[in-house]
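Enquirer: Pasting the sequence and the predicted coordinates here, then a few questions.
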Amino acid sequence: MTAHPGPAARSGATRPQPVRMPRSQRRAQLLAAAQEVFVAQGYHAAAMDDIAERAGVSKPVLYQHFPGKLELYLALLDKHCDALVSRVREAMAATSDNKVRVAGAMQAYFDFVDGEGEAYRLVFESDLRNDPAVAERVERAERGCIEAVTETIMADTGVSRDRAELLAVALTGAAENAARFWLASARAVPKPDAIALVAALAWRGISNFPLADGRPDD
């Protein structure tokens, strides 16, 4: 019996082969494709087939880099959680002016939610938050941001760690919630104005704590 060629063979079409690229570049490409799929569909509805197709590679190529969907998702979480913590730490280290630091912390969260490809959804709105590995990463990011602010408050005011940490939780919580509300409201307030408003509110409270040398922080 003679085998009949399939539609692709009859038309002379062949599946395009993925362009060869360094492993790190391929990994970045796959992560970008996965982010688009996860944000659009959520973790549970997303399929490795969808991600491979979005990246323009075969599933074997995808599995060479990530053994499964969860590992791919966790790699994205690591990337974006680390980015958020870095933004907050950089805001704390960028200046010794605490008023500017407060504004910088607010901006870190606003920039994060306003960043590339709605990546903030993977951290703040994941449909996989009950998974222990996901929960651990999100909690680690939250703790990293809180710790960065806590250390700064302790160094400048001399208050105890417990009190500094409570203030840091309030500050980062306000930043996250305000930034997410701002985005959900279709950026009704211009971003610089939104940051300035929330920073001014936070500063009115935290500036009441004197510096360690007894001077008011004005």
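Expert: Cool, got the structure. Residues are numbered from 1 along each chain as shown.
Enquirer: going forward, measure contacts and count neighbours with C-alpha atoms only.
Expert: OK.
Enquirer: ok, and what's touching stretch 181-191?
Expert: 110, 113-114, 194 (Cα atoms under 8 Å, 6 or more residues apart in numbering).
Enquirer: In contact with His80, which residues are there?
Expert: 119-120, 123.
Enquirer: What about these, which one has the most neighbours?
Expert: Val123 (25 neighbours; other Cα atoms under 10 Å).
Enquirer: And it, how close does it get to Ala168?
Expert: In this view, Val123 and Ala168 are 19 Å apart by Cα to Cα, to the nearest Å.
Enquirer: got it, and Arg10?
Expert: Plainly put, Arg10 is 66 Å away from Ala168 if you go by Cα to Cα.
Enquirer: Okay, one more to line up with it:
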Amino acid sequence: MTTSDIRPPATSGSAHGRRRRALILTQAAGLFAERGFHAVGMGDIGAAAGVTGPAIYRHFVNKHAILVGLFDQVAEQLLERARAIVDPVSAGTAIPAFGDTFGAQPRRDNTATLPRLVAAHVDFALAERSLIKVYAQEAHNLPDPARSRLRRVRRLYIQEFVDVVADLRPDLSDAQVRLLVHAAFGLMNSVADHDPGIPWEDTAELLRSAALRTLLGTVR
């Protein structure tokens, strides 16, 4: 499969077109999470999204293109959120106060940054359980160019956490920090496969606390 096989066809930039595309992705995520990628057909996705006949192909050339769209959505949203937290000025979410120097910036307080990174990931995992499940289970079905892009974006996202945790845990080696970061991701993403049956905010608080203890606790 080549890159041209997964490139989405040109669609109108109308609000209706964007909403329809988003709905297709949402319904596909639910179906892929429930049945698996290979057990779902384009007709199943179209029916779930209320898009009949060839109309779905105006948005996606095939099922692999939908999978690529889902993975791009997860990776890009998580990376954008992390960058906005770690460096809000560069991300365009904040501007220097009057009199600030545009050269050397004040040292970031990572004791405040890490809880915000963790909270953002937990919120996303809870809100997008189907997406997280598909992300974990279906990466091997991505075409090669998309898989390479996903690995690159994932490395960038992981590095945002690693840099912050390494600053707070100078007692650890780089390998130890990365191990803890991956462990925390596994913990936070566990809600994709397990519904604890307790209120959203209680679940979020438990996950945030557990992830922070994992990242900040003493390694023995």
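Expert: Ah, there it is. Keep in mind it's a predicted model, so treat the numbers as computed, not measured.
Enquirer: TM-score for the pair, please.
Expert: Here the TM-score for the pair of chains, by TM-score structural alignment, normalised by the length of the first structure, is 0.67; 181 aligned residues with a Cα RMSD of 3.2 Å.
Enquirer: and the contacts of stretch 181-191 of the first structure, which of them are in helices?
Expert: In this view, these that belong to helices under DSSP state H are 110, 113, 194.
Enquirer: of all those residues, which comes closest to Pro22 of the first structure?
Expert: Nearest to Pro22 of the first structure out of these is Val113 (Cα to Cα; 30.1 Å).
Enquirer: does the closest one really touch Asn177, like I thought?
Expert: No - the pair Val113 of the first structure / Asn177 is not scored as a contact, 10.4 Å apart, by Cα atoms under 8 Å.
Enquirer: Between those two, point out the one with more neighbours.
Expert: Set Val113 of the first structure next to Asn177 and count neighbours by other Cα under 10 Å: Val113 wins out with 23 against 13.
Enquirer: I'd like the ones in helices among the contacts of stretch 181-191 of the first structure laid out as JSON lines, including distance to Arg27 of the first structure.
Expert: Below are these laid out as JSON lines (distance: Cα to Cα, whole Å):
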{"residue": "Phe110", "distance to Arg27 of the first structure": "27"}
{"residue": "Val113", "distance to Arg27 of the first structure": "23"}
{"residue": "Ala194", "distance to Arg27 of the first structure": "36"}
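Enquirer: which among those residues gets closest to Met21 of the first structure?
Expert: Using Cα to Cα, these come closest to Met21 of the first structure at Val113, 30.5 Å.
Enquirer: Contacts only, for the closest one.
Expert: 119-120, 179-180, 183.
Enquirer: Just give me the match in the second structure for it.
Expert: Here Val113 of the first structure is matched to Ala125 in the second structure, going by TM-score structural alignment.
Enquirer: Tell me how far its match lies from Tyr57 of the second structure.
Expert: Distance from Ala125 of the second structure to Tyr57 of the second structure, by Cα to Cα: 29 Å.
Enquirer: Give me the mean deviation of the helix or strand hosting Gln27 of the second structure from the first structure.
Expert: Gln27 of the second structure belongs to helix 15-35 when assigned by DSSP states H and E. For helix 15-35 of the second structure, the mean deviation from the first structure after alignment is 2.2 Å (mean Cα distance after the TM-score superposition for the first structure).
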